[in-house]
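Participant: just the structure for this:
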Amino acid sequence: MRIESVRHDASGDATIVASGGIVFLLPLRRIHEFAAMAAERLGIPFDTENPDPDKALLKDVIAAEVDFDSDDSLIQNIRRIDEEWRAEKKGFELCGRAEQSSQGLKAKLVSRGFSQSAAAAAVQSLEEAKAVDDLRFASLWARTRAERRFEGPTQVSAALGARGLGQDAIRKALSSVDFDGLIPGAIEKESKRLARRLRESGDCAGKRFKEELYASLKAKGFNSSLLREELGL
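Facilitator: Down below sits the predicted model:
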């Protein structure tokens, strides 16, 4: 495999074309990384007097007309950088559609054909760029889930844990939700569910109904004292 051309777009990112029409994409911030690898691999010194020594070195690589094996370390590294950059761009696209958690985004990238290592590297870069933030995701997800579905802290915590969120992010996310203020709405929603189940027994307003309602909402993590007060128990 021979590196035949390098093009730089307006943002400085590079497109490297190899023999056979194989295309590798390199972001601006990683061009020096690849240039340094090429310099070491081929023994080509950097032209320190050139205003852009990285571009100059890549031109030297093309001029050298070296035929690389597909398993050559330089080719393997450019493949790695290319895949990580493509994964990062796809990850950024997904972040533009909806807030993402680090573990959730990594799983989505892997499901789209990226390797585990490329997906992990992409997520790390997106975290550094603040495009991915587990605490931000957890807080938004917790508020939305609690306010729309009237789920209690136990339910929300379990759901966030199942999505790979850490305990610190979960704890801070739960603290951002006013679960006590949601108790009236939670009682109304759960009352309707229990009423359908207990309709045959005819006990949809008595003590048994209130006790079952209390037990159900307590299991979801709502404040037991406030539940008793609200239900008159």
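Participant: please count neighbours and contacts with C-alpha atoms only from this point.
Facilitator: Will do.
Participant: so who does the nearest residue to Ala107 once chain neighbours are set aside touch?
Facilitator: Computed as C-alpha to C-alpha, 6 or more residues apart in numbering, the closest residue to Ala107 that is not its neighbour in sequence is Ala119, at 8.0 Å. Residues in contact with Ala119 (C-alpha atoms under 8 Å, 6 or more residues apart in numbering) are Glu84, Ala87, Glu88, Lys106, Ala107, Leu109, Val110.
Participant: let's see this one next, to set against the first:
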Amino acid sequence: MQGLPGGVPDPQQLQATMLAIEQACSLIQVHMNPAEAEKVLSSLHSSLMPYQACRFILETSLMPNARFQAAGAIGDAAIREWGILTDDNKRSLILYCLNYVMEHTGSPDGYVQSKVSAVAARLLKRGWLEFPDQEKGAIFFEVEQSIQGMHGPNRQFAGINFLETLVSEFSPSTASSMGLPKEFHDQCQLSLEVKFLKGLLLLGTSCCIQYRRQNLEFKCNYTRGESMFGGIAPHASNFKLELQANFGT
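Facilitator: You can find the predicted model right below:
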């Protein structure tokens, strides 16, 4: 359980927390005592430094809804505690979520992976103006390796989906609430557009074109690749001619 903030965890406490969350999820599913169940779930989301418990639930629980709640609690706690987390804490949380998504791409519970991916995108945006470009580039490099098929088709799909989630997080109309002024979101959007958008667009769309050429069934195509980025940068379509020149579309 090293690498995430929160100190050395107590195994018995981790197990007790997981069982409590699983029971609360079960009660909600059968519509029994929902108020008490919601109180238990809320306690996880609002507790101080819940990261070790959330990691334990994500990696141990057999109940998808419990894992979903754990992922959401990581995001809520990190945004709330951002000011007291160290730089290493922040990076480790983002990388943990990304690695989790990539390592569980074959899971049938896709909504859990989507939630973890959304948390990674949310935290990356929260630290966007703090992290040097080199660190952001290193994170994108890992995603790029997956999208290029270096680790198999499942990770390739996960990489494309993360890019879509990231762009959604940076888009004004779909950004999640962080309790920060509009200027923060505007600065993040502009920075992504100027420094990274073109490379991400070329990367994502080239992968889609590759699959279309091979006539493989893949829930991504050129139109999706272009529209994916159109929400954050109205000028994204200006890259269309370059894409056509590079990939013959």
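Participant: and the TM-score between these chains?
Facilitator: The TM-score (TM-score structural alignment, normalised by the length of structure 1) is 0.30; 129 aligned residues with a C-alpha RMSD of 6.5 Å.
Participant: follow-up on the earlier one: how close does the residue nearest to Ala107 of structure 1 get to Ser73 of structure 1?
Facilitator: For Ala119 of structure 1, the distance to Ser73 of structure 1 equals 21 Å [C-alpha to C-alpha, to the nearest Å].
Participant: same deal with Leu140 of structure 1?
Facilitator: Applying C-alpha to C-alpha to Leu140 of structure 1 and Ser73 of structure 1 gives a distance of 43 Å.
Participant: I figured Leu135 of structure 1 was touching Ser175, is that so?
Facilitator: No: here Leu135 of structure 1 does not reach Ser175: they are 11.5 Å apart, not a contact under C-alpha atoms under 8 Å.
Participant: can you list the buried residues in stretch 159-168 of structure 2?
Facilitator: Buried positions in stretch 159-168 of structure 2, judged by neighbour count with 16 or more other C-alpha atoms under 10 Å: Gly159, Ile160, Asn161, Phe162, Leu163, Glu164, Thr165, Leu166, Val167, Ser168.
Participant: turn the residues you listed into a markdown table, including distance to Phe140 of structure 2.
Facilitator: Formatted as a markdown table, the buried residues of stretch 159-168 of structure 2 follow (distance: C-alpha to C-alpha, whole Å):
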| residue | distance to Phe140 of structure 2 |
| --- | --- |
| Gly159 | 10 |
| Ile160 | 12 |
| Asn161 | 13 |
| Phe162 | 10 |
| Leu163 | 9 |
| Glu164 | 13 |
| Thr165 | 13 |
| Leu166 | 11 |
| Val167 | 13 |
| Ser168 | 16 |
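Participant: pull out the buried positions in the helix or strand harbouring Asp76 of structure 2.
Facilitator: Using DSSP states H and E, the element containing Asp76 of structure 2 is helix 64-80. Judged by neighbour count (16+ other C-alpha under 10 Å), helix 64-80 of structure 2 contains these buried residues: 64-79.
Participant: for stretch 36-55 of structure 2, same thing?
Facilitator: Ala37, Val40, Leu41, Leu44, His45, Met49, Pro50, Tyr51, Gln52, Ala53, Cys54, Arg55.
Participant: wait, the second one sits on Ile21?
Facilitator: When you say that, I think you mean Val40 of structure 2. Yes: contact criterion C-alpha under 8 Å: Val40 of structure 2 and Ile21 qualify, at 6.8 Å.
Participant: mind putting the buried residues of stretch 159-168 of structure 2 into TSV with secondary structure and distance to Leu93 of structure 2?
Facilitator: What follows is these, written out as TSV (DSSP: H, G, I helix; E, B strand; the rest coil; distance: C-alpha to C-alpha, whole Å):
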residue	secondary structure	distance to Leu93 of structure 2
Gly159	helix	18
Ile160	helix	20
Asn161	helix	19
Phe162	helix	16
Leu163	helix	18
Glu164	helix	20
Thr165	helix	17
Leu166	helix	16
Val167	helix	19
Ser168	helix	20
